[in-house]
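Visitor: coords below, sequence missing:
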């Protein structure tokens, strides 16, 4: 992983245009080809990014004519879609590279891991005609718990929690923003699934067009047979 702290401006050019004015930011270049632009706030969500597969080309004023004060320009192009990040660097404050090796992956809480496995096996609980694409679908900002298709063939991203709160909805929102950049998957809708979902999380999910699904963990495990109960 390459880390660069620099005074820079950033322009995204694709289906829409976005501009980050001049400021000091952290630039991350990962081994998978993704490039992420971070500020010192906003938690772990990048201000902008380019998902892999992508190519990075760095040019200097000796190569091409750049704006006054720009010491180098990063041109990050997606190899799957017609979009790019253009990062103009005015001052570089720090640079380092680190080999992180192979990551063992996220080890989830036992119940969450079981929920994921059981829902993947019983994907029809989400609706008639649902089919599984895969569990732990990798993205540049983390793995989506389950990626599936509904009866119409549309892509659905599912985020699983034991107790669903606002943070989980925010997490799924970030995944959806990223997945909808992929023309092979878009449009992608979201389902927020949990054993319990807080009212505030339901309100936020509904506002963002995300469906909420309450899961009966015991029934999924076959421990609680609802058909044999009187109440």
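Guide: Everything's here; your move. Owing to the predicted nature of the structure, the values given are computational and were not obtained by experimental measurement.
Visitor: going forward, measure contacts between C-alpha atoms and count neighbours the same way
Guide: Noted.
Visitor: element containing the residue nearest the centre of the chain, please.
Guide: Central residue of the chain (C-alpha atoms, centre = their mean): residue 175, 3.2 Å from the mean position. According to DSSP states H and E, residue 175 maps onto helix 166-179.
Visitor: helices or strands up against that helix?
Guide: Helices and strands touching helix 166-179, as assessed by 3 or more C-alpha pairs under 8 Å, 6 or more residues apart in numbering; DSSP states H and E, comprise strand 131-139, strand 155-164, strand 188-197, helix 199-207.
Visitor: Now do that helix against strand 131-139, angle only.
Guide: 90 degrees (axes from the mean of the first three to the mean of the last three C-alpha atoms, to 10 degrees).
Visitor: which parts of helix 166-179 are buried?
Guide: The neighbour-count check on helix 166-179 (16 or more other C-alpha atoms under 10 Å) flags 166, 168, 169, 170, 171, 172, 173, 175, 176, 178, 179 as buried.
Visitor: my read: the residue nearest to the centre of the chain touches residue 145, true?
Guide: No: counting by C-alpha atoms under 8 Å, residue 175 does not reach residue 145; the two are 10.3 Å apart.
Visitor: Mutual contacts of the two, please.
Guide: Common neighbours of residue 175 and residue 145 (criterion: C-alpha atoms under 8 Å, 6 or more residues apart in numbering): residue 157.
Visitor: Generate JSON lines for the helices and strands packed on helix 166-179, with distance to residue 97 as supplementary columns.
Guide: Formatted as JSON lines, the helices and strands packed on helix 166-179 follow (distance: least, C-alpha to C-alpha, whole Å):
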{"stretch": "strand 131-139", "distance to residue 97": "22"}
{"stretch": "strand 155-164", "distance to residue 97": "32"}
{"stretch": "strand 188-197", "distance to residue 97": "34"}
{"stretch": "helix 199-207", "distance to residue 97": "38"}
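Visitor: Any chance of TSV for the ones you listed, columns mean neighbour count and distance to residue 216?
Guide: Formatted as TSV, the helices and strands packed on helix 166-179 follow (neighbours: other C-alpha atoms under 10 Å; distance: least, C-alpha to C-alpha, whole Å):
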stretch	mean neighbour count	distance to residue 216
strand 131-139	16	19
strand 155-164	22	11
strand 188-197	21	6
helix 199-207	15	17
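Visitor: so which of those comes closest to residue 213?
Guide: strand 188-197 (4.6 Å; C-alpha to C-alpha).
Visitor: here comes the other one, which I'd like you to weigh against the first:
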């Protein structure tokens, strides 16, 4: 992982356009190729980012940019959509590389882990004809909670949360982007399952073709089958 603290401005160009004016920020370049732009606030959420598959090119600024004080330009291009994240760096305050090694993935506990076990045992809650392939299906960027197949035999990736928010949808989106590049799995659809799903997360999921399932934890503990609420 490469960590760069720099005075920079950021422009996103593609299906949507966004601009971050000049400020000091953390630029995080991960081993999977993604780039995230962080400020010193906003908790763990980046201000902007580009998910893989993408390429990062560092180039010299134009004469006009040099006059404006730009020292270097990073252009991150998504290989599929051709969206671009352009980082204009005015001053680098810190630049370091760190080898993190292979991450074992999130070790879940409590209700969330029990939800995963119960849903694996009651996979029909996702719909008639669904079958469990395995729990904790490993990908290059972490484990998918449940890999299943639907009635037609198509692959289904399930992300489980106690409370489903936008970050969970983003996480499942990254898994789906990666899994759909595997010809042995594709096409892979997504299911975002939780005891409670926030309206914004539901809207984002549905916009990306991800099905939302609200799970009744108490009912799952007390019965062998049931019908979840679908949105």
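Guide: Looks like it came in fine. None of the values given here were measured: they were computed from a predicted structure.
Visitor: when you align them, which residue in structure 2 goes with the residue nearest to the centre of structure 1?
Guide: Taking TM-score structural alignment, residue 175 of structure 1 has residue 171 as its aligned residue in structure 2.
Visitor: now its match: how far from residue 177 of structure 2?
Guide: The gap separating residue 171 of structure 2 from residue 177 of structure 2 is 10 Å, by C-alpha to C-alpha, to the nearest Å.
Visitor: quick one, helices of structure 2?
Guide: Read by DSSP state H, structure 2 holds these helices, from start to end of the chain: 63-68, 110-121, 166-179, 199-207, 217-222.
Visitor: Export those to a markdown table and append columns for distance to residue 95 of structure 2.
Guide: Formatted as a markdown table, those follow (distance: least, C-alpha to C-alpha, whole Å):
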| stretch | distance to residue 95 of structure 2 |
| --- | --- |
| helix 63-68 | 21 |
| helix 110-121 | 37 |
| helix 166-179 | 27 |
| helix 199-207 | 34 |
| helix 217-222 | 46 |
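Visitor: So for residue 140 of structure 2, which of those helices sits nearest?
Guide: helix 166-179 (8.1 Å).
Visitor: what angle do the closest one and strand 188-197 make?
Guide: 170 degrees.
Visitor: can you give me the angle helix 166-179 of structure 2 makes with helix 199-207?
Guide: Using the same axes, to 10 degrees: helix 166-179 of structure 2 against helix 199-207 is 20 degrees.
Visitor: Identify the residues contacting residue 86 of structure 1.
Guide: Counted by C-alpha under 8 Å, 6+ apart, residue 86 of structure 1 has contacts 10, 11, 12, 13, 73, 74, 75, 76.
Visitor: at 10 Å instead, please
Guide: 9-13, 19, 56-58, 73-77 (C-alpha atoms under 10 Å, 6 or more residues apart in numbering).
Visitor: if we can go back for a sec, how about the helices of structure 2, which one is nearest residue 128 of structure 2?
Guide: helix 110-121 (13.7 Å).
Visitor: same for the closest one, what does it pack against?
Guide: On a contact count with 3 or more C-alpha pairs under 10 Å, 6 or more residues apart in numbering; DSSP states H and E, helix 110-121 of structure 2 meets strand 131-139, strand 142-149, strand 155-164, strand 188-197, helix 217-222.
Visitor: In this structure the match of residue 175 of structure 1 contacts residue 159, no?
Guide: Yes: with contacts counted by C-alpha atoms under 10 Å, residue 171 of structure 2 reaches residue 159, the gap being 8.2 Å.
Visitor: Quickly list what's touching both of the two.
Guide: With C-alpha under 10 Å, 6+ apart, residue 171 of structure 2 and residue 159 have common neighbours residue 144.
Visitor: And the helices of structure 2: which comes nearest residue 96 of structure 2?
Guide: With C-alpha to C-alpha as the criterion, residue 96 of structure 2 lies closest to helix 63-68 of the helices of structure 2, at 24.4 Å.
Visitor: Distance of residue 87 of structure 1 relative to residue 42 of structure 1?
Guide: Residue 87 of structure 1 is 20 Å from residue 42 of structure 1, by C-alpha to C-alpha.
Visitor: Residue 164 of structure 1 too?
Guide: Using C-alpha to C-alpha, one gets 21 Å for the distance from residue 164 of structure 1 to residue 42 of structure 1.
Visitor: returning to what we had before: quick one, what contacts the match of residue 175 of structure 1?
Guide: Neighbours of residue 171 of structure 2 in contact, by C-alpha under 10 Å, 6+ apart: 141, 142, 144, 159.
Visitor: Could you check which of residue 87 and residue 42 of structure 1 has the larger neighbour count?
Guide: Neighbours were counted for residue 87 of structure 1 and for residue 42 using other C-alpha atoms under 10 Å; residue 87 has more, 21 against 9.
Visitor: That one contacts residue 27, correct?
Guide: Yes: judged on C-alpha under 10 Å, residue 87 of structure 1 makes contact with residue 27 at a distance of 9.5 Å.
Visitor: Now for those two: what residues contact both?
Guide: 8, 37.
Visitor: Residue 107 of structure 2: neighbour count?
Guide: Neighbour tally, residue 107 of structure 2, other C-alpha under 10 Å: 6.
Visitor: List the residues that contact it.
Guide: Residue 107 of structure 2 is in contact with residue 113, counting by C-alpha under 10 Å, 6+ apart.
Visitor: Quick check: the gap between it and residue 142 of structure 2.
Guide: Counting by C-alpha to C-alpha, the gap from residue 107 of structure 2 to residue 142 of structure 2 is 11 Å.
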